[in-house]
Structure formats: C-alpha cells, structure tokens
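Undergrad: Quick one, structure for this:
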Amino acid sequence: MKLDSMYQDVILDHYKHPHGRGLRDGDAEVHHVNPTCGDEITLRVRYEGSLIADVSYEGQGCSISQASASVLNDLLVGKELAEAQKIQGTFLELMQSKGQLEPDDAMEEVLEDAVAFAGVSKYPARVKCALLSWMAWKDATAQALAAAPAAGPNDRPTKETA
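TA: Presented below is the predicted three-dimensional model:
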C-alpha cells in the first residue's frame, strides 16, 4: 500500500468515525469559519490545571477539516498545555511546508495520525481546512487563559505555563 493511500485512509477513517465530536462542558468556546470553503467548527476546551481534560467540537465541512478536528482531539486530550502547544507548532510547520517537508520518525512520533495531512500541505486552499480546528483550539485556549485569574491560580492554566 502506498503511503499516500494509507494517509488518505487515515483521514477518511477520522472523518467517518470522529473522536471528540459532540459539544461537552468546557472552560471556553469558539466558533470558526473558513470563508474560502464554508467549513465551520464550534470547539470547546476544558482544563484541569494545565492539563487538557477535554476538547469537544461540532462542525460541518470537508473530510479534511472534520478529520483534522478528530486527530486534534486524539493528540491533545490528556496532554499538558506546553506539550500541546509544541504539537500544534509541529503540525503548523508541516502544514506550512507546501509539501516540501517529508515527515521523519521524530515528527511522526509527535504528530501520530496528523502526519496523514502531509500531502494536504501542497494545496494552500486545503491547508486552511486542516488548520481550522487547530486555530479554534488555540483561540479557545487563549480564552481559557484569560479567564484563569478569575477562576483561581490552581484551577486553570496560567499565562506563565503557556
């Protein structure tokens, strides 16, 4: 089986069997729309201290945007904020590579199923689809951080841990 075909299978599997779909209680909620294609996502994030306790979402759009949200859920739930930000940065690097970055073993270890989106990076219009949920997560996290002082220092991630 060719690698591209395997990556397509991973994306389709996450699209057909999404992880984290269905909005649950969260510390912050954002709604993002990709104006170029109409993909939409409403994403909620919940923290326990600096640990990402849950990422839930509802959305509609192409298989790439919806599969990416499912992969994000798999990768970030249960991670400390700092580690999740590193994962997000690595995914962003892959998506901005314009197909010039071939994922190595180290990147595959960090991104797991998210490496399946490597081929998407060749198509700028599709990159926005793949990044939609990741940008929503980043904004929801910023909202949760902004609310942290009101919630108490031990209840939410602090700006120092970001």
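Undergrad: use CA for all of it now, contacts and neighbours both
TA: Fine.
Undergrad: For this protein, just list every one of the strands.
TA: Counting by DSSP state E, the chain has strands at residues 28-33, 40-48, 51-60.
Undergrad: By neighbour count, which bits of the longest helix along the chain are buried? Give me those.
TA: Assignment by DSSP state H gives helix 124-151 as the longest helix of the chain. Buried residues in helix 124-151, defined by neighbour count with 16 or more other C-alpha atoms under 10 Å: 126-148.
Undergrad: can you check stretch 14-29 too?
TA: Neighbour counts over stretch 14-29 (16+ other C-alpha under 10 Å) mark 14-15, 18-21, 23, 26-29 as buried.
Undergrad: Please provide the structure for the following sequence as well, for comparison with the first:
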Amino acid sequence: MMDLRDLYQDIILDHGRHPRNFGPLPDPSHLAHGHNPLCGDTVTIFVRLRDDRIAEVSFEGKGCAISTASASLMTEVMLNKTLAEAQALFAHFHTLATGGATGGLTGGAPGLPPGLEEEGDRLEPLAGVKAYPARVKCATLAWHTLEAAVRGGGTVVKTE
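TA: I've put the predicted structure just below:
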C-alpha cells in the first residue's frame, strides 16, 4: 500500500518534471521576477487580471524540483481566483510551508474561507518542506513572486 509521503513525493516529482502552465503568457497585465540566491532558483510569474480575478497565470524559470512543483501547483490553484481568495491561499500555503501557527475553528491556516478547501488540500504535498529550512525558500519563491506581480510587478523578489 502506498504511504501518504510516497504519494506526496510522486505529486512533487510529477509537477517538477511536467510543470503545468509553464511558459510565458502573451501580453500579461502583471509580471514579476523572483530569484533564490541560496540555490539559484529563478522564476518569472505572468498574470492576466480581469475584474480583480486571476484570469490567466503562468510561469517560467529554472529551479529545483520543489521550486518548479510549487510554482506549477500554485498556478493551478490560483487560476480564476479573486485577489482576496488568492491572498487567503497564499496565507494558507505560507503556514503549510513554514510550519507557522494555524488558527481558526477548524485548525486550518488563517484566512482560508469556505469554498477553498479543495485548493488548500492540493497544496498539502508541499507541507513537508517545513522540515528543511533551506527548502522553504525554494517552495515559497513563486508565491512571493506572484504576490509581487499582482501588487504592481516590475520588481525582483529575492528570498534571502
């Protein structure tokens, strides 16, 4: 029988080898670049916003399997989300990846509103990075870069 850790590892490896939404988005409304000097990961996030909703999102870059898998999973869960939902998912993911305190009545990450549970569950494979502090920056790079993009972009995010 497959162990949950094995399943999570398979998901990370699959997204790392076959990233979803990989490649530049033509004429994005927002974009930002990210760099992790510790391990050399680089990412560019491309976003097209419509009516305060992430209508399209993609990424390109080079990095380790965790960095690539995290960016790939992020683009999948962020697609068609409002900016408020995206911020809630960011907070949830940050708690998962860093091992920060959880809150709320259900014990979930703060700010994850009803209706986003499935997306939150899809991010669980990346929760194991909290045990490896150097890898947390790999996993969070794309997320911080997306946040910079929707706040105005044009910046380079560094995970130092």
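Undergrad: sorry, back to before: can you redo the strands of the first structure as TSV with distance to residue 4 of the first structure?
TA: Below are these laid out as TSV (distance: least, C-alpha to C-alpha, whole Å):
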stretch	distance to residue 4 of the first structure
strand 28-33	28
strand 40-48	26
strand 51-60	24
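Undergrad: right, so those: which one is the most enclosed?
TA: The highest mean neighbour count among these, using mean count of other C-alpha atoms under 10 Å, belongs to strand 40-48: a mean of 23.
Undergrad: Read off where it ends up in the second structure.
TA: Aligned by TM-score structural alignment, strand 40-48 of the first structure falls on residues 42-50 of the second structure.
Undergrad: Quick check: that stretch compared with the first structure, mean distance?
TA: Average distance, stretch 42-50 of the second structure versus aligned residues of the first structure after superposition (mean C-alpha distance after the TM-score superposition for the first structure): 0.7 Å.
Undergrad: who's in contact with that stretch?
TA: With contact meaning C-alpha atoms under 8 Å, 6 or more residues apart in numbering, stretch 42-50 of the second structure is reached by 24-25, 28-36, 54-63, 141-142, 145-146, 149-150.
Undergrad: Ok, stretch 138-157 of the first structure next?
TA: Contacts for stretch 138-157 of the first structure (C-alpha under 8 Å, 6+ apart): 27-30, 43-45, 47-51, 81, 158-159.
Undergrad: ok, now with 7 Å
TA: Stretch 138-157 of the first structure has contacts (C-alpha atoms under 7 Å, 6 or more residues apart in numbering) with 27-30, 44-45, 47-50, 158-159.
Undergrad: now do stretch 83-94 of the first structure
TA: For stretch 83-94 of the first structure, contacts defined as C-alpha under 7 Å, 6+ apart pick out 76, 101, 110-111, 118, 121, 134.
Undergrad: of all those residues, which two lie farthest apart?
TA: Taking every pair in the contacts of stretch 83-94 of the first structure and measuring C-alpha to C-alpha, the maximum separation is 22.6 Å, between 76 and 101.
Undergrad: Those two: who's more crowded?
TA: The neighbour comparison of residue 76 of the first structure against residue 101 (other C-alpha atoms under 10 Å) goes to residue 76, with 21 against 15.
Undergrad: Just list the residues touching the equivalent of that one over in the second structure, thanks.
TA: Aligned counterpart of residue 76 of the first structure in the second structure: residue 78 (TM-score structural alignment). The neighbourhood of residue 78 of the second structure, defined by C-alpha under 7 Å, 6+ apart, consists of 54, 86.
Undergrad: and what of residue 136 of the first structure?
TA: Here residue 136 of the first structure is in contact with 30, 32, 43 (criterion: C-alpha under 7 Å, 6+ apart).
Undergrad: ok, it to residue 142 of the first structure distance?
TA: Relative to residue 142 of the first structure, residue 136 of the first structure is positioned 10 Å away (criterion: C-alpha to C-alpha, to the nearest Å).
Undergrad: would you list every one of the helices in the second structure?
TA: Listed in chain order, the helices of the second structure (DSSP H) span residues 4-17, 65-78, 83-98, 117-122, 133-150.
Undergrad: Residue 40 of the second structure: which of these is closest?
TA: Of all the helices of the second structure, helix 133-150 sits nearest to residue 40 of the second structure, with 9.2 Å by C-alpha to C-alpha.
Undergrad: What range does the closest one cover in the first structure?
TA: Going by TM-score structural alignment: helix 133-150 of the second structure matches residues 124-141.
Undergrad: The matching stretch vs the second structure - mean distance after superposition?
TA: In the superposition with the second structure, the average deviation recorded for stretch 124-141 of the first structure is 0.3 Å (mean C-alpha distance after the TM-score superposition for the first structure).
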